[in-house]
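**Q** I'd like to go over a predicted model; first the sequence, then the structure.
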Amino acid sequence: DVHTEAVQAALAKHKERKMAVPMPSKRRSLVVQTSMDAYTPPDTSSGSEDEGSVQGDSQGTPTSSQGSINMEHWISQAIHGSTTSTTSSSSTQSGGSGAAHRLADVMAQTHIENHSAPPDVTTYTSEHSIQVERPQGSTARVAPKYGNAELMETGDGVPVSSRVSAKIQQLVNTLKRPKRPPLREFFVDDFEELLEVQQPDPNQPKPEGAQMLAMRGEQLGVVTNWPPSLEAALQRWGTISPKAPCLTTMDTNGKPLYILTYGKLWTRSMKVAYNILHKLGTKQEPMVRPGDRVTLVFPNNDPAAFMVAFYGCLLAEVVPVPIEVPLTRKDAGSQQIGFLLGSCGVTVALTSDACHKGLPKSPTGEIPQFKGWPKLLWFVTESKHLSKPPRDWFPHIKDANNDTAYIEYKTCKDGSVLGVTVTRIALLTHCQALTQACGYTEAETIVNVLDFKKDVGLWHGILTSVMNMMHVISIPYSLMKVNPLSWIQKVCQYKAKVACVKSRDMHWALVAHRDQRDINLSSLRMLIVADGANPWSISSCDAFLNVFQSKGLRQEVICPCASSPEALTVAIRRPTDDSNQPPGRGVLSMHGLTYGVIRVDSEEKLSVLTVQDVGLVMPGAIMCSVKPDGIPQLCKTDEIGELCVCAIATGTSYYGLSGMTKNTFEVFPMTSSGGPITEYPFIRTGLLGFIGPGGLVFVIGKMDGLMVVSGRRHNADDIVATALAVEPMKFVYRGRIAVFSVSVLHDERIVIVAEQRPDSTEEDSFQWMSRVLQAIDSIHQVGVYCLALVPANTLPKTPLGGIHLSETKQLFLEGSLHPCNVLMCPHTCVTNLPKPRQKQPEIGPASVMVGNLVSGKRIAQASGRDLGQIEDNDQARKFLFLSEVLQWRAQTTPDHVLYTLLNCRGTIANSLTCVQLHKRAEKIAVMLMERGHLQDGDHVALVYPPGIDLIAAFYGCLYAGCVPITVRPPHPQNIATTLPTVKMIVEVSRSACLMTTQLICKLLRSREAAAAVDVRTWPPVLDTDDLPKKRPAQIYKPSNPEMLAYLDFSVSTTGMLAGVKV
């Protein structure tokens, strides 16, 4: 955790300045204290407090880091009868070691400070308690008189037996016994011991292949005209080809808004560099010096201003930290971004004029301090606001070195934000590797739809493009929302060779496509799919190819890639000229993947994951796969692991977090024999996958999305893909769905939160939720703990419009999610419930409670008072059954309103008093006996919507002695799927009659119902809208309390029907 590490580092610094405070030990006899000290070795283990008297603080004992008395020395002391009661004798016998002399100094100071103190044996170290008693120069012959428990010293130091040794030994043993635990330990919950232990599946698949070999990418070629640094490349093109177009930005109408040439980029970047270094602060105390960090805050529709500011920072040797534009003072995740800026020491924010005007302002016109952010100076980088640099000023352009070039932010699973540092040599090498892998050449045109501030959009659209003097057409996301086909139109218009997109851009282009004639994609030689590692990207790629293959798109052009903030580009599929070579594809068993094992399956099955390759390892890199948890051991060839990369072109650290850096950026993969595979460190990519045949890399998920449920791994992206496959366009609002896990009973449980469309009804919601649960159960074989639906546009958003996962999870845990529909299914997924406990006979509740408090165990059970003791009203005791209670209430409180029915507006539609319910129940009882010819004990199905009719029918059955079964009525708009469930419950419950309203009667006899269910198979149907006027001759009274009152049937989310007798 980022915050934890930062806090621990601060505490460690504080601890260095802080004096060590001695801790108290138990009082004990001076004689015993001395005898233990004489021959007890320095205890380096974590013993009990009774044994801790020989341990000192960090400065006062031989067990400290300054030096320790070894075990051989201690044994020789015990045998030869020497003593450690004074430091002088210890130092003499140990050869006058430096540690002992330092100890003597400390002891001397202690003696002087405590000279007038009484002999208190509660001092922390044993030496202190003895030293206080004696003058500094006294000899040490008193303590050994009662030496060791079994040895006593004679005049010449020979040990002999002692008559008191047994008693002393007994006392020593008593003191060594552990004390009674502190009070809080009595209340330690033994919950984990009581939980059912998850037994591993004996049939689970296990990896059987040989140990994998690290895969090496092709050698990074050395091209003579490659620049020595990215700034040198900018200088070259800015001076040689100043009019060559570098970047074209589009407005929301799809027309060119601005063209940035290489000459303008060079001069404006120099201007920004000069102003950053010389116009902020004073001449003597500049605010920004080379090596300092500044943040770049630019909107997604202004790549030109960002590009100028970014290269201005590189020229000034200042480290840019690009972040998203804060929309409000309390954006989701804003505090974590502020933590990153604070830890990087950022004091200046570079921004554009339009962005600065759009930031939230206080009443005085100042930009307020955002939540958790450090105080910032906002600096506008528009050329008109900047001073022109003097003619003699020129930026210092060096060859690429190990200085930090920029910091890219990364959001972790828990919501914390880390800064990944990328050095200048890594930046240049990465651009060279991308140039070689993608075959970039000068003056090529590239269309970029991605976020240009980070990840693939930054690497291709801002960095590598400048190195190769390419022309970038930047499509803002605001234009994509208006016209999803805009990027395809720009490829055609500019005859672009390369396009950088995500699978969502391909999907929405397919949705918007209406067979336009002017589309021609034959100019494309490379369509980079930035999220090619996602499990659903393959369906977008296949569908896009099927539609646009007739428009000139070739199969070999689609190039998925895999990347991560730590390892930059991990792998990318190379563009080829061979259209006959099909791309790599694997159909893997989902069941095998949950155990981390690769098993090929057939596409016909539902529980399979089809993955596409993301190409080969990057040039100049080595890749391997290691086990995701524990020691980074190499995986077997048929095993899923975390991909690790060894290359120059990667990130180097998490800024300011050395502990987390070591775990991620300094990994040494181990072979099965225990040795590292190479002397160079690897970097964890955070991607789960394997290296397949031909060196093709396959990614099946991310570490951040991993959920381990009952020992099996599930990927959040796979669950999202399954949920979205259930009528995605019809129900989920804009595909906004979040999947995460929460800990319940020491195991992870899956939670799904989705935004539903504004026009969705409650019936639609539960139909969709039931189908999602069934789909996940059948495909992933895992239960969902909770499925919650919230209104559209209510989940916390990231600055780019996606769902902020960690904030959503936090709202769920706090109970602040405010869902409109919830389906909890703990019974399907919480399978490790506590084991049942046996009741102890003949022990009262008070005895159980007291006994367990004393022994420190959990209370096995607690009993409430008997209900009969509360009720003193003799009149009420006569009415043992609910039907009799209603009769009594109809006589004693006839006008008391029992039930109120509200309509959709929240106003009262109907109400029912005690006497009204009693009279209606009597009429229904008469109808059951006369029209239905039913007898007591017969089952009656009540097919009513929730309301007063249902309640009256229920009590009518009780009055007639029938057993009611409540059934949810079929939905008028969805009879085909809901009516069979009604029929199934009626048949399974063996209902002799069916009671309902006149409206539902007509529905059951309609054509739609006849198509779903044979109407002739229904039992007699009674309509309660037309009730008889008569009263029953007598009301049924059960002969004993054990008789059946009603049946409750429910259909589980997986389609199982279960009934409960009450």
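**A** Thanks, I have the structure now.
**Q** CA atoms for contacts and neighbours, from now on please.
**A** Fine.
**Q** ok, Leu195 to Met707 distance?
**A** According to C-alpha to C-alpha, to the nearest Å, Leu195 and Met707 sit 20 Å apart.
**Q** more neighbours: which of these two?
**A** Met707 (22 against 16; other C-alpha atoms under 10 Å).
**Q** that one should be in a helix, yeah?
**A** No: Met707: not assigned to a helix; according to DSSP: H, G, I helix; E, B strand; the rest coil it is strand.
**Q** please tell me how far it sits from Ser806.
**A** 14 Å.
**Q** hey, where'd the strands end up in the stretch 651-800 of the chain?
**A** 653-654, 683-691, 697-702, 706-709, 712-715, 732-744, 747-756, 786-790 (DSSP state E, counting those that start in this stretch).
**Q** and the first one, what does it pack onto?
**A** Pointing back at strand 653-654 there. On a contact count with 3 or more C-alpha pairs under 8 Å, 6 or more residues apart in numbering; DSSP states H and E, strand 653-654 meets strand 417-423, helix 658-665.
**Q** in TSV, list the ones you listed along with mean neighbour count and distance to Ile598.
**A** Rendered in TSV, the data for the helices and strands packed on strand 653-654 read as follows (neighbours: other C-alpha atoms under 10 Å; distance: least, C-alpha to C-alpha, whole Å):
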stretch	mean neighbour count	distance to Ile598
strand 417-423	25	32
helix 658-665	17	25
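**Q** of all the ones you listed, which one is nearest Ser770?
**A** For these, proximity to Ser770 was assessed by C-alpha to C-alpha; strand 417-423 is nearest, at 36.0 Å.
**Q** show me what that closest one is packed against.
**A** Where contact means 3+ C-alpha pairs under 8 Å, 6+ apart, strand 417-423 is packed against helix 334-343, strand 404-411, strand 653-654.
**Q** a markdown table please, covering the ones you listed and showing distance to Leu942 and mean neighbour count.
**A** Shown next, in a markdown table, are the helices and strands packed on strand 417-423 (distance: least, C-alpha to C-alpha, whole Å; neighbours: other C-alpha atoms under 10 Å):
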| stretch | distance to Leu942 | mean neighbour count |
| --- | --- | --- |
| helix 334-343 | 54 | 21 |
| strand 404-411 | 54 | 23 |
| strand 653-654 | 64 | 24 |
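**Q** between the helices and strands packed on strand 653-654, which gets nearest to Gln211?
**A** Here helix 658-665 is closest among those (C-alpha to C-alpha), at 22.4 Å.
**Q** ok, residues contacting that closest one?
**A** Helix 658-665 is contacted from outside by 2, 5, 566, 651-654, 681-684, using C-alpha atoms under 8 Å, 6 or more residues apart in numbering.
**Q** also this one, for the comparison:
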Amino acid sequence: MWRRAQKIGEQERRMLDKSFLAALLWSSNKLAQPVFAAQMNWEKSACAPTPLEMPIGDWRIEPLGADDRPLGPRRYVRSGLIGFMGPDGLVFVVGRRTAQLSVSGRQHSADDIIATVLAVEPMRFVYRGRIAVFSVSVLRDERIVIVAEQKPGASEEDAFTWMSRVLQAVDAIHQVGIYCLALVPSNQLPKTPLGGIHVSETRQRFEAGELHPSTLLMCPHSCVINLPKPREVQPDIGPASMLLGNLVQGVRIAGAQGRSLGCDDDMFPVNITARFRRAERIGAFLVERGRLNAGDHVALIFSPGIDFIAAFYGCLVAGVVPVCIRAPSAASLQTTLPSVRMIVDVSKAVAIVSNSAVCKLLKVGRSKEAAHRVDSKAWPMILDIEDSPASWKRKTNTEPSEALPSDACYLDFSVSTTGQLVGVIVSVGGALSMCKSLKVTCELYPSRHVALCLDPYSGLGFALWCLSSIYSGHHTILIPPSEVEASPSLWLSTVSTLKARDTFATYGVLGLCVQELASQVPTLKEKGVSLSCVRTCVVVAEERPRANLVNAFSRLFAPLGLSPRAVSTSFGCRVNAAICMQGASGPDPSSVYVDARALRNDRVTLVGKGAPHSLLLMESGKLLPGVKVVIANPETRGQCADSHLGEIWVSSPHNAIGYFTVYGEETSLHTDHFNARLAFGDTMTKFARTGYLGFLRQTQSITEDGELHDAVFVVGALEETLMLRGMRYHPVDIESTVSRCHKHLGDW
């Protein structure tokens, strides 16, 4: 029951005390309109109509005085109007109670805001009487939203100009910011039975995302002024103090190391000419026909296939440094050919080696599209491997000089996460060390059958495609991802037919199989496709593991015999292509739930599944043999504890030598990334900075050495993070939130 008249600023709600008062709401069947029965006296009414079921307290009130006692015996009713009393008994009405908006402790009338909106050239853009003003809750306060029906024929540019003027007018007259101003097509707003705008339903549609405006202007910066205080980093706390504090608290320092790789006489045993006679012929062709010298850079432009592998080893035989480049697509030369030309120019390649199909796209007069997009006369020397002799005999008995471990083996060019073209130098010793590490981890014996569905141009995909199979001698099934796009079941059918125990793929291949084969699982089962032979299915990527996609893939193809523990992820980057990978005898991949709010402050707090603000993270596999990893603060270069988020630093024999620099000013960048040292602690070890944020967590799983397993969790790229008010946000989390806003948005 209302017993006190509530004050709103300088205004009071009006309470009526006259002899002519509405008694109760009349129950009517005509459009549900309330009909009031007036009577001369409230207490002496003899003909009371049938009322609606409504509490009497909603009508009758007893205003109290300053002493909390009723003002008198009279009864009052609420009028729903806002006003104040003037001199000589004058009553001033300023608005309706239902039209009041409480924003930041101040009261605003929706009717006054509508009048302000109509004062800004109303006849050109909106309909008079078709405007809804309401408030929504954002960050523990109410924000004003204006929705109006737009007249047809108004251009988008004129509409935004008018909307900007409306924002300025409301701010100048009412001293309040507008959170959102939306224009919808005519006759799109819900109506009441009497023909007015149904404000509450309009608000529900706005909050549910079902309003579908034609023009939308969001201005949160002008009205959201109660943001939390930014996080301030204490500059006086150095890395030594942080490390000492962690040791005093008994916190585990974030550092882990893979098993020892060992040294033996079989470190550099690869006899390329014995396994690839064609590679020797291509190498002789490059030296005799191309007149190439040792150390020259040669661009290899091939589609995935055996020719690509033979040309790569032909370059090693000739002593030149290969640069692997994806072949341009004949269907989209205007977009792919400039990328090829950029890599050729940046790598300083003196020759291009390819097959006849690609050479026709590059040579003058063979392709009008190529001549239009790129100057065909500016290409370096183009050599077709099909012109190499079918048989070749060495003119001298002297064997070619063996390459040193520190010599450059190949240049690895790739596009970074921010769209920049980056090339690194991989040494001969680093390439062989990576091959041996992969062989030990995955148990790649000569009897193994490995299926690869990867792009063979950079990173771990190139190492598995061209290096690992030759080094280990196992059988390799090469499946280009472009073939899987044409036939989504090709990869799984090939693995099933050849009984491959180990297979490697990308997230793109997994996502394609989930989307295209979701309804074909029973058909594949009837055709005899079985994945029970798969021991390890490793996803090769340079990013945070997509746990949702991996889990969806495992659940979808479980009826085909795919073991849930078989699917795992790996992690590599530009400075080291192979850091983590789930081995054949390693523990099952683990997942944790962390607090996303703590992660923004570079702290790792484990929470339970389903907890508020929980974020699922999946480990990237165990460390490869010979790899040492520490988590370091990217600013202070101090080693972090396992409860802190930091940059992943790696020390390994197969780290890249450095960036392939074209301009001299990039020397500092080279030194910073490949010769980093901790500011305190293990200052003697030389690390390479991966540029990725992550943390280490010691699990209860036991490795093959009998020790507890150190899991590496990758959170995201450092150069992609967004620093807002001292807190760190990752684009992948924002994309995940957006994808969950509507069912038509993809999850991966």
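**A** Received it, and whenever you're ready, just let me know what you need. Quantities reported herein were computed from a predicted structural model and do not represent experimental measurements.
**Q** overlay the chains and give the TM-score.
**A** Superposed pair, TM-score by TM-score structural alignment, normalised by the length of structure 2: 0.60. Supporting alignment: 490 aligned residues with a C-alpha RMSD of 3.3 Å.
**Q** now the strands of the stretch 651-800 of structure 1 in JSON lines, please, with extra columns for distance to Lys15 of structure 1.
**A** Converted to JSON lines, the strands of the stretch 651-800 of structure 1 look like this (distance: least, C-alpha to C-alpha, whole Å):
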{"stretch": "strand 653-654", "distance to Lys15 of structure 1": "24"}
{"stretch": "strand 683-691", "distance to Lys15 of structure 1": "32"}
{"stretch": "strand 697-702", "distance to Lys15 of structure 1": "38"}
{"stretch": "strand 706-709", "distance to Lys15 of structure 1": "37"}
{"stretch": "strand 712-715", "distance to Lys15 of structure 1": "41"}
{"stretch": "strand 732-744", "distance to Lys15 of structure 1": "34"}
{"stretch": "strand 747-756", "distance to Lys15 of structure 1": "36"}
{"stretch": "strand 786-790", "distance to Lys15 of structure 1": "45"}
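**Q** quick one, helices of the stretch 101-250 of structure 1?
**A** Using DSSP state H, counting those that start in this stretch, the helices found in the stretch 101-250 of structure 1 span residues 126-133, 165-176, 191-194, 230-240.
**Q** most neighbours per residue, which of those?
**A** helix 126-133 (a mean of 23; mean count of other C-alpha atoms under 10 Å).
**Q** that one aligns to what range in structure 2?
**A** Across structure 2, nothing matches helix 126-133 of structure 1 (TM-score structural alignment).
**Q** now do that helix: which elements does it pack against?
**A** Partner elements for helix 126-133 of structure 1 (3+ C-alpha pairs under 8 Å, 6+ apart): helix 30-39, helix 98-113.
**Q** now the shortest one: which residue numbers in structure 2?
**A** Alignment of helix 30-39 of structure 1 against structure 2: no match, by TM-score structural alignment.
**Q** nearest to Gly586 of structure 1, of the helices and strands packed on strand 653-654 of structure 1?
**A** Nearest of these (C-alpha to C-alpha): helix 658-665, 28.7 Å.
**Q** now the closest one against strand 417-423, angle please.
**A** Interaxial angle, helix 658-665 of structure 1 versus strand 417-423 (axes from the mean of the first three to the mean of the last three C-alpha atoms, to 10 degrees): 70 degrees.
**Q** helix 658-665 of structure 1 vs structure 2, mean deviation?
**A** Compared with structure 2 after fitting, helix 658-665 of structure 1 deviates on average by 1.1 Å (mean C-alpha distance after the TM-score superposition for structure 1).
**Q** which part of structure 2 lines up with that helix?
**A** Going by TM-score structural alignment: helix 658-665 of structure 1 matches residues 667-674.
**Q** about what we covered before: ok, which of the helices of the stretch 101-250 of structure 1 comes nearest Ile776 of structure 1?
**A** With C-alpha to C-alpha, the closest approach to Ile776 of structure 1 among the helices of the stretch 101-250 of structure 1 belongs to helix 191-194: 28.5 Å.
**Q** what's that closest one packed up against?
**A** By 3+ C-alpha pairs under 8 Å, 6+ apart, helix 191-194 of structure 1 packs against no helix or strand.
**Q** isn't Val594 of structure 2 up against Lys609?
**A** No: assessed by C-alpha atoms under 8 Å, Val594 of structure 2 is found out of contact with Lys609, at 9.1 Å.
**Q** neighbour-wise, which of the two wins?
**A** Using other C-alpha under 10 Å, the more surrounded residue of Val594 of structure 2 and Lys609 is Val594, with 21 against 12.
**Q** how about the more buried one, what's its match in structure 1?
**A** Per TM-score structural alignment, Val594 of structure 2 is aligned with Leu588.
**Q** neighbouring contacts of the strand or helix carrying its match?
**A** Using DSSP states H and E, Leu588 of structure 1 falls within strand 585-589. Outside strand 585-589 of structure 1, the residues within contact range by C-alpha under 8 Å, 6+ apart are 598-603, 607-613.
**Q** residues near Asp777 of structure 1, how many?
**A** Other residues close to Asp777 of structure 1 by other C-alpha under 10 Å number 17.
**Q** how far away is it from Thr981 of structure 1?
**A** For Asp777 of structure 1, the distance to Thr981 of structure 1 - C-alpha to C-alpha - is 20 Å.
**Q** how about Ala788 of structure 1?
**A** 24 Å.
**Q** nearest spatial neighbour of Tyr445 of structure 2, skipping sequence neighbours?
**A** Ranked by C-alpha to C-alpha, 6 or more residues apart in numbering and with sequence neighbours excluded, the top spatial neighbour of Tyr445 of structure 2 is His474, at 5.8 Å.
**Q** name the helices or strands packed onto the helix or strand encompassing Ser911 of structure 1?
**A** Using DSSP H and E, the element containing Ser911 of structure 1 is strand 908-913. If contacts are counted by 3+ C-alpha pairs under 8 Å, 6+ apart, strand 908-913 of structure 1 sits against strand 897-902.
**Q** read off where the strand it packs on ends up in structure 2.
**A** Under TM-score structural alignment, there's no match for strand 897-902 of structure 1.
**Q** so what does the residue nearest to Tyr445 of structure 2 match up with in structure 1?
**A** So His474 of structure 2 corresponds to Met470, using TM-score structural alignment.
**Q** what's around that match, how many residues?
**A** Met470 of structure 1 has 24 nearby residues by other C-alpha under 10 Å.
**Q** that one touches Ile446, doesn't it?
**A** Yes: using C-alpha under 8 Å, Met470 of structure 1 is in contact with Ile446, at 7.3 Å.
**Q** contacts only, for the residue most central in space within structure 1.
**A** For structure 1, Lys413 is the residue whose C-alpha lies nearest the centre (C-alpha atoms, centre = their mean; 3.8 Å). Going by C-alpha under 8 Å, 6+ apart, Lys413 of structure 1 touches 704-705, 805-806.
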